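Q: Just a sequence and a predicted model for now, questions to come.
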Amino acid sequence: MFSTETIERLLQVIPHNELYSSPIKGLFLRHSDQPFCYEGIIQEPSICIVLSGEREVQLGEQCYRFDNQYFMFCPVNIPMRGEIKCAEPQKPFLVMSMKIDIESVSKILLANPNLADDVQKGDEGFAQWHLDESLKNAVERLFLLHENPKDIEFLAPLIQQEIYYRLLTGEQGYKLKAMVSIGSHTQKIAQSTHYLQQHFSETITVETLANLSGMSLSGFHSHFKKITSLSPLQYQKSLRLMEARRLISQEGRDITEAAYQVGYESPSQFSREYKRYFGHAPKGDIK
């Protein structure tokens, strides 16, 4: 959907083969001219649009594929893995990620009361959205501001405001509205994911999380899965394994020590789940 000329213009003004933190608030660009996997990341509330190539995102047992026709909407912090299978210098992979500014979205809804309708129109949560022409045009103008950095301070906030408006008025705009609606399922699940991130090494029951969220047990479990694409247990397990991998590969911790530190009581169970999650045994990450 983005023209080759547009992508080439952007590639002339951003770093290659790295994650680039743009001077535009909340915007990141990732370029690669070779295939790669990414594991152990927590995607913050954001929209992610593939500008060139495609990528696969793995959430629990589900695999999602994103290209320049469909983009990723992430309403809460979600641990995920993924893979870019095809990328080369002539056809690189390029993706942009823009963190969702809740305050900006709230201001738009306050200024346009008619947009606040239909918050409960459908399922909230992680989704694939079609990239329509109006949104694509706004996104294109935003990332091409890198050609004229002096324009970023004034124009970027205006274009980002337009992007939020396009999202809110789109066919799944209720998902974004739910992020800022007090008492919505999205806000309640966001509270529970934050709690899990702070206490992932502890023994936590689903009943505890449901009580913290002010929801029934069945309702909590259902909405947690819809919004994150993971069960509460899968979410906690992902956090534990991601932290264990960091401890082993970056801090040089012993495998058994890492297992106990992230909350496992059985090193053998830890090794089994580690291999199932990452595709190799823990010793494969020892530097």
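A: All right, it came through fine.
Q: CA only for contacts and neighbour counts going forward, please
A: Noted.
Q: In the protein, what residue spans correspond to helices?
A: Taking DSSP state H as the criterion, the chain carries its helices at 4-11, 102-111, 133-143, 152-168, 173-180, 185-199, 206-213, 217-228, 232-250, 255-261, 267-278.
Q: Give me the angle between the last one and helix 232-250.
A: This points to helix 267-278. In this structure, helix 267-278 runs at an angle of 90 degrees to helix 232-250, with axes from the mean of the first three to the mean of the last three Cα atoms, to 10 degrees as the basis.
Q: on that earlier part again, burial-wise, tell me which of the helices of the chain comes out on top.
A: helix 173-180 (a mean of 23; mean count of other Cα atoms under 10 Å).
Q: List the contacts of that one.
A: Helix 173-180 is contacted by residues 75, 102, 105-106, 116, 118-125, 167-168, 184-187 when judged by Cα atoms under 8 Å, 6 or more residues apart in numbering.
Q: Find the centremost residue of this structure, please.
A: Nearest to the centroid of the C-alpha atoms of the chain, with distances taken as Cα atoms, centre = their mean, sits residue 43, at 3.1 Å.
Q: about what we covered before: looking at the helices of the chain, which is closest to residue 64?
A: Nearest of those to residue 64, taken as Cα to Cα: helix 217-228 at 12.9 Å.
Q: got the contact list for residue 31?
A: Going by Cα under 8 Å, 6+ apart, residue 31 touches 15, 16, 17, 18, 19, 92, 93, 94, 95.
Q: among those residues, which are in strands?
A: Where the contacts of residue 31 overlap with strands, as defined by DSSP state E, the overlap consists of 19, 93, 94, 95.
Q: alright, now check it against this:
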Amino acid sequence: MHSDYETLAKMSASLADKIAPLIGQQETADSVIEDLFFYRQTQAATSCSMCVVEPSIALVLQGAKSMTLGEDVFKYDPHKYLITSIDLPAKMQVLEAKDDAPYLGLVLKLDLAMLGELISQVPLDKLNKQSLNKGMTLGKMTEPLLNAFTRLVELVDDPESMPVLAPLIKREIFWRVLNSEHGAELRHIVSTGSQGLRIARSVKWLKENYDQPLSVEDLAGLAKMSKSTFHHHFRDLTSMSPLQYQKRLRLMEARRLMVGESMDASGAAFKVGYESPSQFSREYSRFFGLSPKRDVEAFLATAK
């Protein structure tokens, strides 16, 4: 067991050395490989930041990180990876990072079509295994999985092979996660006709239409469920109600508009679907801990 732990640590360090020059001094970098992204941070965060986590597999190669979804906290490092099966508004925090040993991580977005093809080949005993039906979970890193990620990153330096081999290696990665003891939640989402897949369609609609009036009845109809059944399964997967989910998307987009596009609070409130600026201000303050104006001022001060 100890030798396995050391082997994974060495493999993670080697892969961290490979992505370090690819990301340079940036905090985020797209790779030339579709749906693969690199992340870097030189200081541990003193507080959480909000983000929408897309369906993905996330690895920490150096340092440690946490994602908070509702009451659940998912801490991961080179020995654990994060599986997110649907779009989820969550709190993110880098726990370990230094100037001489920055946090380094990578994220591979899920290809749900490819996963749907692969699931037909998963052994029946695993398909029938009950999952917790959560939209976010942790997996235990293995040498074969980390080896596959290493080979995927190495294709950056092999552009001739990339178009042929990248899809094959992604397929291997998805297969290993689907077929692992931690893949039940992911299988729940991509199984045709499953409740998870139907909730995922509703989540996709919410993400694309967060500024529209919300009708839980319509969402339940989209999922082909009764209102009570829909509400129950939605909360199971996302750790929040549909209304809370929409509210978080609205507030996070409003913050982006105020910080990134210099929009005032009232303009941002109306843009994301609020009819009352005062209600927006109250909900924003509860969510971010500061009024819209003070939050933007604090953000801009730290960015200088």
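A: Yes, it's here. What you are looking at is a predicted structure, and each value in this text was computed from that prediction instead of being measured.
Q: Give the aligned equivalent of the residue nearest to the centre of the first structure in the second structure.
A: Residue 43 of the first structure maps onto residue 53 in the second structure when the alignment is built from TM-score structural alignment.
Q: One more: residue 90 of the first structure?
A: With TM-score structural alignment as the criterion, residue 90 of the first structure lines up with residue 100 in the second structure.
Q: residue contacts, its match?
A: Counting by Cα under 8 Å, 6+ apart, residue 100 of the second structure touches residue 42.
Q: And for the one 10 residues further on?
A: Counting by Cα under 8 Å, 6+ apart, residue 110 of the second structure makes contact with 35, 55, 56, 57, 85, 174.
Q: and with 6 Å instead?
A: The contact partners of residue 110 of the second structure, taken as Cα atoms under 6 Å, 6 or more residues apart in numbering, are 55, 56.
Q: Can you give me the distance of it to residue 173 of the second structure?
A: When Cα to Cα, to the nearest Å is the yardstick, residue 110 of the second structure and residue 173 of the second structure sit 10 Å from each other.
Q: And residue 35 of the second structure, by the same measure?
A: 13 Å.
Q: now do residue 149 of the second structure
A: In this structure, residue 149 of the second structure and residue 173 of the second structure are separated by 7 Å, where distance is defined by Cα to Cα.
Q: Kindly report the same for residue 122 of the second structure.
A: Between residue 122 of the second structure and residue 173 of the second structure the distance is 14 Å, computed by Cα to Cα.
Q: Ok, residue 223 of the second structure next?
A: When distances are taken as Cα to Cα, residue 223 of the second structure and residue 173 of the second structure turn out to be 29 Å apart.
Q: Identify the residue nearest the alignment partner in the first structure of residue 288 of the second structure in space, chain neighbours excluded?
A: If you follow residue 288 of the second structure across to the first structure using TM-score structural alignment, you land on residue 278. Once its chain neighbours are removed from consideration, residue 278 of the first structure has its nearest residue in residue 39; the separation is 7.7 Å (Cα to Cα, 6 or more residues apart in numbering).
Q: which position in the first structure aligns with residue 34 of the second structure?
A: In the first structure, the position corresponding to residue 34 of the second structure is occupied by residue 25, as judged by TM-score structural alignment.
Q: ok, now residue 212 of the second structure?
A: Structural correspondence for residue 212 of the second structure with respect to the first structure (TM-score structural alignment): residue 202.
Q: What is the end-to-end distance of stretch 72-92 of the first structure?
A: End-to-end distance for stretch 72-92 of the first structure: 19 Å, by Cα to Cα.
Q: cool, and stretch 105-120 of the first structure?
A: Distances were taken as Cα to Cα; on that basis the terminal residues of stretch 105-120 of the first structure are 17 Å apart.
Q: Stretch 252-271 of the second structure now?
A: Stretch 252-271 of the second structure: ends 12 Å apart by Cα to Cα.
Q: Likewise for stretch 70-86 of the second structure?
A: 15 Å.
Q: and it, how far out from the chain's middle?
A: 9 Å (Cα atoms, centre = their mean, to the nearest Å).
Q: so residue 281 of the first structure touches residue 275, yeah?
A: Yes - in this structure residue 281 of the first structure lies within contact range of residue 275 using Cα atoms under 6 Å: 4.7 Å.
Q: which part of the first structure lines up with stretch 164-180 of the second structure?
A: Against the first structure, stretch 164-180 of the second structure falls on residues 154-170 (TM-score structural alignment).
Q: Which residue in the second structure aligns with residue 74 of the first structure?
A: Counting by TM-score structural alignment, residue 74 of the first structure lines up with residue 84 in the second structure.
Q: quick one: contacts for its match?
A: Applying Cα under 6 Å, 6+ apart, one finds that residue 84 of the second structure lies in contact with 55, 56, 135, 136.
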